[in-house]
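Novice: here is the input, now give the coordinates:
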Amino acid sequence: MKEFRPNYYKNKKGRDLFWKMETRCYPYDWCIGFCELNIKKYEMRIGEKTRDTTLDKRKIATYQAEINRLKDTRRALDEIGEEW
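Specialist: A predicted model of the protein is given here:
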């Protein structure tokens, strides 16, 4: 499913919170926890806010994709002996 990362979340340099997580501005555990909690939020409210669940499903997919990117980055860093 296509990710949902609207431009209105980006700053003047075109960077959003995901960019800050991907560039290790925050601790790894915070980033994973943030994404996991957002997934839970959208899972709990799916179909409640609107009948069309498409947007909530896209948001869930976005946060799951971010978790996968963060884990891939962490594995790559571990392989070269670099800290998060």
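Novice: use CA for all of it now, contacts and neighbours both
Specialist: OK.
Novice: can you pull out the helices in the chain?
Specialist: 17-22, 28-45, 54-79 (DSSP state H).
Novice: helices or strands next to the last one in the packing?
Specialist: When you say that, I think you mean helix 54-79. Under the contact definition 3 or more C-alpha pairs under 8 Å, 6 or more residues apart in numbering; DSSP states H and E, helix 54-79 sits against helix 17-22, helix 28-45.
Novice: re earlier: next, format the helices of the chain as a markdown table and append mean neighbour count.
Specialist: Formatted as a markdown table, the helices of the chain follow (neighbours: other C-alpha atoms under 10 Å):
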| stretch | mean neighbour count |
| --- | --- |
| helix 17-22 | 16 |
| helix 28-45 | 15 |
| helix 54-79 | 17 |
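Novice: here is the second sequence; please produce its structure so I can put it next to the first one:
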Amino acid sequence: MPTCDKTVLNRLKRTEGQLRGIQKMISEEKDCTAIVTQLSAVRSSVDHIMGLIVAENLKSCFENPEIDAIAQEAKVTEAIKLIMKK
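Specialist: Next comes the predicted model:
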């Protein structure tokens, strides 16, 4: 498994744990501000994971270029669009 995959999976597992913690906070009727703070942390974590995946995709585009220049440009453009969406 490539290093990026391990990093992404570890971050996803950590984020999953954060979500479980938020569920527990809600069931225990914890303070709304604390819950929103944790939700914001989860959102930041997911944004970071998305960035890692897109960056790896873009890196792959340059390290393993398509033979067809038009296909290569399409791959790079798609990666840039994903970054801009974030």
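Novice: now the TM-score, please.
Specialist: TM-score of the superposed chains, computed with TM-score structural alignment, normalised by the length of the first structure, equals 0.52; 57 aligned residues with a C-alpha RMSD of 2.4 Å.
Novice: picking that back up, out of the helices and strands packed on helix 54-79 of the first structure, which is closest to K57 of the first structure?
Specialist: Nearest of those to K57 of the first structure, taken as C-alpha to C-alpha: helix 28-45 at 7.7 Å.
Novice: quick check: the closest one compared with the second structure, mean distance?
Specialist: On superposition with the second structure, the mean distance recorded for helix 28-45 of the first structure (mean C-alpha distance after the TM-score superposition for the first structure) is 1.3 Å.
Novice: the second structure: matching residues for that helix?
Specialist: Residues 8-25 of the second structure are where helix 28-45 of the first structure lands when matched by TM-score structural alignment.
Novice: the matching stretch: how far from the chain's middle?
Specialist: Relative to its chain's centre, stretch 8-25 of the second structure lies at 13 Å (C-alpha atoms, centre = their mean, to the nearest Å).
Novice: ok, stretch 68-78 of the first structure next?
Specialist: The answer for stretch 68-78 of the first structure is 13 Å, by C-alpha atoms, centre = their mean.
Novice: in the second structure, what range does that stretch match?
Specialist: Stretch 68-78 of the first structure covers residues 47-57 of the second structure once aligned (TM-score structural alignment).
Novice: by how much does that stretch deviate from the first structure on average?
Specialist: Averaged out, stretch 47-57 of the second structure is 1.5 Å away (mean C-alpha distance after the TM-score superposition for the first structure).
Novice: what does that stretch rub up against?
Specialist: Around stretch 47-57 of the second structure, the neighbours that count as contacts under C-alpha atoms under 8 Å, 6 or more residues apart in numbering are 4, 8, 11-12, 79, 82-83, 86.
Novice: Throw the residues you listed into JSON lines and include distance to L39 of the second structure, thanks.
Specialist: Output for these, formatted as JSON lines (distance: C-alpha to C-alpha, whole Å):
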{"residue": "C4", "distance to L39 of the second structure": "25"}
{"residue": "V8", "distance to L39 of the second structure": "19"}
{"residue": "R11", "distance to L39 of the second structure": "15"}
{"residue": "L12", "distance to L39 of the second structure": "14"}
{"residue": "A79", "distance to L39 of the second structure": "27"}
{"residue": "L82", "distance to L39 of the second structure": "22"}
{"residue": "I83", "distance to L39 of the second structure": "22"}
{"residue": "K86", "distance to L39 of the second structure": "17"}
